[in-house]
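Colleague: following is a predicted model, sequence given first.
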Amino acid sequence: MSDLWMLSEAQMRRIEPFFPLSHGIPRVDDGRIVSGIIFVIRNGLRRRDAPTGYGPHKTIYNRFIRWSRLGVFNKIFAALAAKGGRPDQLMIDATHLKAHRTAASLLKKGLFSRRIGRTKGGLNSKLHAVCDDHGRPLIMALSEGQMSDYKGAALMLDALPRAKTLLGDRGYDADWFRAALADRKISACIPSRANRRVPIPHHAALYRQRHKIEIMFGRLKDWRRIHTRYDRCAHTSFSAICIAATVIFWL
């Protein structure tokens, strides 16, 4: 048991208020099970391959699925990210997550879509994110792989925190997006597309700081179940992303 990776007591105190209340029979130790969920996501394992010290693999699976449906992990990420303070700069970008054959289904079954699309690279999903000036994710959204960057930005626009500047690549050079940022009193540092008749100047030195969001995506993809999407349902896949972002950047 001492060789297993476990959440510390301080980390557990920060996330326990978001756990659902236990009804009837007491739950298996939350610290062990949540640590087991994290271990599985980080190492890309099947739940049944998790070390026995984390508890029954069926409990790890059931707890993850049930709490994903309740949005527990999403709420933990959003609450901890909101405590990070007001950023001076925001950075926006998107990255593809290749769908494993176990998740590669385009059929819509149930209330929510799979958030899996077909591109030249095969079946994949797209993770859209906004991070602060320290490269920590603040807002994330999952979409089909073929969705354009600026359409993905529309999914997160209403949730943008107050900031002075937003950095983005050419994929976000759209007039409506620049206007929406101006309405929120956020200046856009976005290079113009090659086909724009009148290029809009941007701050080149400031734009170079956008590498921080690329580093953020790289750290998320170090977790094997994030780099490759194994979960067929969008809510479980997004819960895994929220868990990884919370552990890496906010705990």
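Modeller: Everything's here; your move. Everything numeric here is computed off the predicted structure, so don't read it as measured data.

Colleague: from here on, just use CA atoms for contacts and neighbour counts.
Modeller: OK.

Colleague: helix, strand, or coil at Val28?
Modeller: Secondary structure state of Val28, per DSSP: H, G, I helix; E, B strand; the rest coil, is coil.

Colleague: now do the contacts for it.
Modeller: Gly55 (CA atoms under 8 Å, 6 or more residues apart in numbering).

Colleague: second structure for comparison follows:
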Amino acid sequence: MPRTILTDIRWELLLQIMKSTGRIYNKSEHRMTFEGILFRMRTGIPWRDLPPGFGEWSSVYRRFNLWSKKGILNHLFSQLAKMADFEWVFLDGSIIRAHQHSTGAATNFSEQIGKSRGGNTTKIHLAVDSGGLPICFDLSEGQRNDIVLAESLVEQLGEIDTIVCDKGYDSESFRVFVQRKGGKTVIARRNYGQDIGKDTMDWCLYRYRHLVENAFARIKHYRAISSRYDKLERNYASMVSLAFMLMWLPMYC
């Protein structure tokens, strides 16, 4: 029997959320299918190499692809993240190396795989709450600057109080955008020979920005996250959602 992740209590919680979408039936084989998806996320192996204890590999992959297409796996993460504490929100991005097998999707889109000095890469743009737990994320090509999707992340927040970012988000237009939403910003300024705002910035709060870095470190324990193997953007986003979902489960049970 291959090693699994979920306890009975945690599986029941996830099953209830999945059933609430009205898009799946309560089938007994769903649990091992779900465990097979998590096993692949944890190990990064090709789908064909899944241990037979999870069922036929093609059945597990088809179910994952179907759930991804329906948005069920993203829904799991978004439902669990409703407990987020929005007092402080930390933003950052992290570049993920895209494996050569993840390129060449038969679509007319980039699938958020870009060319940079490091080769084929994807970037995860993430917002975490005051406790360092993920709230929402976006994907982009690896060469995109963090500020490109900053407003998109803020738009997804349930509440806006204080946004904390590094120098990559140093933009007056972004600061104004957050202020218009009723929030305030703690963003380090690039060193252009000017000390504007450096004395009034909350450096104590800024030091807690390591919380978002810790979140990236947590999900990069999973090999299918730290290296991208999925050709389609939605499938990789579903894998990332599962990794963030596992961070939230201990808060519930």
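Modeller: Done, it's in. Remember, it's a predicted structure, so these values are computed and weren't measured experimentally.

Colleague: and Ala127 of the second structure, that's in a strand?
Modeller: Yes. According to three-state DSSP, Ala127 of the second structure belongs to a strand.

Colleague: wait, it touches Val212, no?
Modeller: Yes. With contact defined as CA atoms under 8 Å, Ala127 of the second structure counts as touching Val212 (7.3 Å).

Colleague: quickly list what's touching both of those two.
Modeller: What both Ala127 of the second structure and Val212 touch, as defined by CA under 8 Å, 6+ apart, is the set Phe90, Leu91, Asp92.

Colleague: quick one: which of those residues is nearest to Gly131 of the second structure?
Modeller: Phe90 (10.0 Å; CA to CA).

Colleague: map that closest one across to the first structure for me.
Modeller: Aligned against the first structure by TM-score structural alignment, Phe90 of the second structure finds its counterpart in Met91.

Colleague: do the same with Cys136 of the second structure
Modeller: That one, Cys136 of the second structure, aligns with Ile139 by TM-score structural alignment.

Colleague: element containing that match, please.
Modeller: strand 137-144 (DSSP states H and E).

Colleague: relative to the second structure, what is the average displacement of that strand?
Modeller: Taken over the aligned residues, the distance from strand 137-144 of the first structure to the second structure averages 0.5 Å (mean CA distance after the TM-score superposition for the first structure).

Colleague: which residues of the second structure does the helix or strand just after that strand align to?
Modeller: Remark: after strand 137-144 of the first structure, the chain's next helix or strand is helix 149-156, criterion DSSP H and E. Counting by TM-score structural alignment, helix 149-156 of the first structure pairs with residues 146-153 of the second structure.

Colleague: which parts of the second structure are strands?
Modeller: Taking DSSP state E as the criterion, the second structure carries its strands at 88-98, 114-116, 119-128, 134-141, 162-165, 184-187, 227-228.

Colleague: helices and strands around the fifth one, which ones?
Modeller: Other elements packing on strand 162-165 of the second structure under the criterion 3 or more CA pairs under 8 Å, 6 or more residues apart in numbering; DSSP states H and E are strand 88-98, strand 184-187, helix 203-206.

Colleague: 7 Å - rerun?
Modeller: strand 88-98, strand 184-187 (3 or more CA pairs under 7 Å, 6 or more residues apart in numbering; DSSP states H and E).
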